[in-house]
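J.: I'd like to go over a predicted model; first the sequence, then the structure.
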Amino acid sequence: MADYHLEASWNPVEGGSGRLTLTLFNLSSEPLSGFSLAYRSPTRIADTHVCDGASMRRQVASFHEFLPPEGLSIPAGGRWRFTVEGLADEPKHRTDGIKSACLTLGDGRRVAVGFGDLMLEGRDGGMAPPLLPPGQIEEPYALLPWPLSLGLKAGDLPSVLYPAEKTRPDAIKALSLLLALYQRLYPGEPAPFSLAAVKGGRAIRFVTESSIAAFAYELRFSAREIVLSSADAAGRHYGLISLAQLLHGARADRDVFKFPNFGTIADQPHHGWRGCHLDVAGQFYPVADVMRLIDILAWNKLNIFHWHLTDDEAWRLEIKAYPELTEASAKRRLDEALVPDFGDGQDARIGHYTQDDVRRIVAHAASLHVEVVPEIDIPGHSTAALSALPDLVDRQEPPDSYRSPQGYASNALNPAVEFTYEFLGKVFDEMVALFPGEYVHIGGDEVAEGAWLSSPLCKTLMEREGLAGTAALQSHFLKRIKTMLSERGKKLAGWNEVSRGGGVDRDGTLLMAWEKPDVGLALAEDGYDVVMSPGQVYYLDMAQSEAWAEPGASWAGFTPPERSYAYEAEAELPEALRDKIRGIQACIWSGNVASRAHFNRLVFPRLPAIAEAAWTPLTRKDWDRFAAIVRMWPVL
């Protein structure tokens, strides 16, 4: 048990942001004096605020440090309470409170501080509703996403499925990969596949059929065998996943779900890009967790893993040319330039991915027909890189000349510093060798309005190139970046702000519409290929109800699973522009993920819901059926 504990409560006030009350309990046997208190919270205190009973020493984004009144001593068993009025963000949920806390004692030692949820004063916050209805099925087959076409008759449950005689080695290997996937996801369950024939099982006969569309498959069932037809390895892979799902459901709930012994399934994905993004900068996820998430994506027939590797909080990718990036930013402490932030306790987690880690993860994903799209977030969200490599900074620019929406000072790579391009060229060289996919995601989001305008180097650049304003400077920067990527055989992907200030060449560019749904329409009209990822429906860090008790963020409102399931990205677009929609993507941001339990509460069942929206046409979706099946699906 911690010797110190911090409680926080919020009292809403009509017409204002309310009052935050913080109480530090001294549970130790000694008096406490000569200390400072630091904590992280997404409820940031505004520049203009009133603090009663303490003084704020420092604030960096969500990091806050307070000093007690001079001479204060908290006796053993006593407490210190102070209040703050003037918040930058009004809290909406219990998880908007303390994320981590510590004391710095007079002798320099740092001591962890326990903490609880943010308490709501003076009103009822409501109760968190159930995320799913009871569920109801008309056809007794456990398949997610639901297939394009299905006509089946249930029969006896086979003991196992195995390859028919004379099956080609490549098909047997594909079966073995699916067997291993299932055993990782459901380690306590009997195997759905055997590589050898088993009496009482049913044979799978693999057929290559060139007339079947790419990524599609057909399954024909009889009491004697199952015929899996596809034109390519991806279609075969998806067909095997469907067989594993059917057998899993029929075993897990025999009263409800059955296995077919007659009929057909004809299936193919609705969207080509069926993605899931994971932010590992705000919080580090061990390699095993990343690989398990990729397993879950594969089980849900998602095919893109968008890996957000850098941000203000940390740079998580080993770059051999610049070891300082991970040395400085993956290890964050109070006395360093990068203070502890989301996901870090007082002894900030040390975490980054070595290039060998990356190779393992990329190979693992490829074996499951999942492409890894790496992201380094530039030019904004670059506090970690700027802290590690001071030569990236225009030293004549005032250090706090602008602030990002998250509160970071001067956090964007400078387009007029030539070392910026030398640095990124070496980064791209190493990334190209690690990631074989066609895209590198370069971020491009949330550069603060007014960024670089106080930089003498940028003023000279703007005069020389005839540029006006931050957006035009970013466009100039990103055009150079796109050329650098093209020279290395890669295409540019980015967030929707890449289009601002003139944007970049539309050819070979893919943009993700995250701010709101109609941004996707505007991008498509402007000639860009688009992945729809609006925060209002596909951001899995958003709370799932407006109840105070529900965990999650709130900037995009709240998103119950049914809303994520029902949303149709194409519905916003006229017919003539629908071919510009490449697909859809869920996004997992780490700011509100305090534990494995929080992760699973926020991500599931919304991730499988988005997976079905990506694969299954609107006319084939059924929320009650989805709710009945998804309860059996794996979580992290």
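T.: On my side now, so go ahead.

J.: from here on, contacts and neighbour counts on C-alpha atoms
T.: Fine.

J.: and Val432, what does it touch?
T.: Neighbouring residues of Val432 by C-alpha atoms under 8 Å, 6 or more residues apart in numbering: 488, 490.

J.: Let's see that with 10 Å instead.
T.: 374, 438-440, 485, 488-490 (C-alpha atoms under 10 Å, 6 or more residues apart in numbering).

J.: The structure to be compared is supplied as follows:
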Amino acid sequence: MQPVSYRLESAWQPEGGPKGRLTFVLFNLSELPLSGFRLVYTSLTRVVDPAACQNATFLRRNANFHEFAPPEGLVLARGESWTFSVSGLNREARHCTDGAKSAYLTLSDGRHVPVAVSDLRLEGATSEPPPARLPEGRVGLPFALQPWPAKIDAVAGEGLPDVLFPAAGSSAEDMEAIDNVLALHHRLFPAGHAPFSLAPSGQGRPIVFAKSGELGGEAYRLAFSGREIRLEYGQAAGRQYGLTTLAQLLDGARRHAARFRFPAAGTIADQPRYGWRGCHLDVARQFYPTADVMRLIDILAWFKLNVFHWHLTDDEAWRLEIKAFLTLTTLGVMRGPDEPLLPQLGNGAAPVGGFYAQEEVKAIVAHAAALNVEVVPEIDIPGHSTAALVALPELADGQEAPESYHSVQGYPNNALNPAVPFTYEFLEKVFDEMVALFPSRYVHVGGDEVANGSWLASPLARKLMEVQGISGTFALQSHFLKKVKQMLTARGRKLVGWNEVAHGGGVGTEDTLLMAWENPRVGIELAREGYDVVMTPGQAYYLDMAQADAWQEPGASWAGTATPEHTYAYEAEGEFPEELKSRMKGVQACIWSEHFLSRDYFNRLVFPRLPAIAEAAWTPKAQKDWLRFAAIAPLGPML
């Protein structure tokens, strides 16, 4: 490890400005004096008033990228520091992760050198530690199951079988299903005792498989006795879920024998509450290697989630290889001081990139399919498209003023222009390659957070609006998305989008699925308009939200805090009028990656809330039990 040459400390004070004040202290720990430099840091707490800056000159900002110059002639000898503050902020800081996420210096000779950063300190108030996320919990029935089944009437045994194995006469498909869940367990718990064996064992218990036309495709029934276990299932997914239940039961009873048991007799009759049981992952803000994506899919399968929503593009990067436009994954992924995209959200002096080659995508899709997980790809359009516009400048109207509008995240002119003919040529070719890679019935096209005022300074857009009789940004967005929907329909795909797809007139409701994220009421409004809906409100199901109000609790705060108990207890269906409940297709967790700069932060924020949402997606409301969940949740896998 290289010694730190420079460190940036930051603190937030509630006083000192309308949204408080950030104070930064740069320490020179190098051997040489420091002068003639510029300081860059990235932060979600953005400076919106450049004049409200003390003892520094504000040079520029691009979204979360901030650049400052020190006072003229400042020289820092070894061990000396420079202090400056900014008070023109976009919001108050609420958590330790609201300060600088990365920093670097640009020296007088043009070199960029890294600067170490620490979490944001709170001054002028008490910095409370976060509370415990889970109580100790309690179990009525001593079975380690996540999510809890719909019906269980089982008696705990004193002992447990060494392994479970396929009974004589089992089909090759049954044996392959056992092997698949055994491999899943090995990947998630490499040091754990194998729950299954393909070979019979005198210390084990056979599984008798029986396909049943009476059961739904994802349903299963288990009957336990001292002689055998009978597993009835509807389709392959139900068989997998039944085997996963057996693996969880045996794993829990073996690893935590003081608390959990394996059934000696009785039954489990189980099926999911919702058809759409999803988890989203944003790989644009931070890049996740293929192995991490596959492990997350393994975790989804362990918790009986069946949709992996893959957020592949955003302002910060375009991560999907498109062979028709290779600059998307050369220019459109590189962030750094001298790269096409400026550093954001934890990037510093070292350039960073990363994308998924099409062969990697095929491997991930195949891995998911083997676990009955459907991969739904997302390219976020028309907004959140800075990376695409940098990679393909011909997508822009060259006559449009360069900063005529800004997104809520601070990106200038970041939306694909509906009046540029190349926009549609581009999307046709992108969709052609996507449908060849992703067999899912769905393609998610984003449609969220287009800034009001977008395109209004574009002569091409103004002309299109005049010709079409369109008024305003959102009517123009509707015009654009209707064309996108036609493209997808022609390719045999259904359009999925965030709830703003309905703005400005929306798109046709048939074969359209919208995700309600802004608040729970939005989902009900969409259902009234005739849309099918997946509920993913930020107030309960966004896993980047902080889990407590305490300063030391990491995460975002725009939707408030979402404790694990709140996430577990939230009932999306309970707010729907009875006549609209058929429109609600399921629920979904969303993992936005702005705050996930380390695996530790990922695991801290995602778990135990992801299995809490999995239980909301699977388990009937009457069978949910917070204290039981709290007792079992620590047994689950993490990334």
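T.: Arrived safely. In this text the structure is predicted, and so the values were computed from the model without any measurement.

J.: Post the TM-score for the overlay when you can.
T.: After superposition, the two chains reach a TM-score (TM-score structural alignment, normalised by the length of the first structure) of 0.99; 636 aligned residues with a C-alpha RMSD of 0.9 Å.

J.: quick one on the thing from earlier: please indicate which of the contacts of Val432 of the first structure are buried?
T.: Listed as buried from the contacts of Val432 of the first structure are 374, 439-440, 485, 490; burial here means 16 or more other C-alpha atoms under 10 Å.

J.: The counterpart of Glu327 of the first structure in the second structure and Pro377 of the second structure: what is the separation?
T.: Matched by TM-score structural alignment, Glu327 of the first structure corresponds to Thr330 in the second structure. Here the criterion is C-alpha to C-alpha, to the nearest Å. By it, Thr330 of the second structure lies 20 Å from Pro377 of the second structure.

J.: Mind naming the longest helix for the second structure?
T.: Counting residues, the longest helix found in the second structure (DSSP state H) is helix 236-255.

J.: That one vs the first structure - mean distance after superposition?
T.: Following the fit onto the first structure, the mean deviation recorded for helix 236-255 of the second structure is 0.4 Å by mean C-alpha distance after the TM-score superposition for the first structure.

J.: Could you tell me where that helix falls in the first structure?
T.: Under the criterion TM-score structural alignment, helix 236-255 of the second structure matches residues 233-252.

J.: do stretch 270-278 of the second structure as well
T.: Here stretch 270-278 of the second structure aligns to the first structure at residues 267-275, judged by TM-score structural alignment.

J.: Stretch 198-205 of the second structure now?
T.: Going by TM-score structural alignment, stretch 198-205 of the second structure sits over residues 195-202 in the first structure.

J.: so what secondary structure elements neighbour the longest helix of the second structure?
T.: Secondary-structure packing of helix 236-255 of the second structure (3 or more C-alpha pairs under 10 Å, 6 or more residues apart in numbering; DSSP states H and E): strand 164-166, helix 172-188, strand 205-211, strand 220-224, strand 229-233, strand 263-270, helix 290-302, helix 358-370.

J.: quick revisit: measure the match of stretch 198-205 of the second structure end to end?
T.: 12 Å.

J.: ok, now stretch 95-108 of the second structure?
T.: End-to-end distance of stretch 95-108 of the second structure (C-alpha to C-alpha): 34 Å.

J.: Return the distance of that stretch from the chain's centre.
T.: 24 Å (C-alpha atoms, centre = their mean, to the nearest Å).

J.: Same question for stretch 118-126 of the second structure.
T.: Put simply, stretch 118-126 of the second structure sits 28 Å off its chain's centre (C-alpha atoms, centre = their mean).

J.: Can you give me the end-to-end span of that stretch?
T.: Using C-alpha to C-alpha, the two ends of stretch 118-126 of the second structure sit 18 Å apart.

J.: which residues in the first structure does it align to?
T.: Alignment note (TM-score structural alignment): stretch 118-126 of the second structure is matched to residues 116-124 of the first structure.

J.: Just the buried positions in that stretch, please.
T.: Those would be 116-120, for stretch 116-124 of the first structure by 16+ other C-alpha under 10 Å.

J.: Need the counterpart of Trp592 of the second structure in the first structure.
T.: Using TM-score structural alignment, the equivalent of Trp592 of the second structure in the first structure is Trp589.

J.: if we can go back for a sec, got CSV for the helices and strands packed on helix 236-255 of the second structure, with mean neighbour count too?
T.: What follows is those, written out as CSV (neighbours: other C-alpha atoms under 10 Å):
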stretch, mean neighbour count
strand 164-166, 24
helix 172-188, 17
strand 205-211, 20
strand 220-224, 23
strand 229-233, 23
strand 263-270, 20
helix 290-302, 20
helix 358-370, 17
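
J.: Reformat the ones you listed as TSV; add distance to Leu342 of the second structure.
T.: Shown next, in TSV, are these (distance: least, C-alpha to C-alpha, whole Å):
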stretch	distance to Leu342 of the second structure
strand 164-166	54
helix 172-188	36
strand 205-211	56
strand 220-224	51
strand 229-233	52
strand 263-270	50
helix 290-302	24
helix 358-370	26
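
J.: now for these, which one comes closest to Phe602 of the second structure?
T.: Evaluated with C-alpha to C-alpha, these place helix 290-302 nearest to Phe602 of the second structure, the distance being 11.3 Å.
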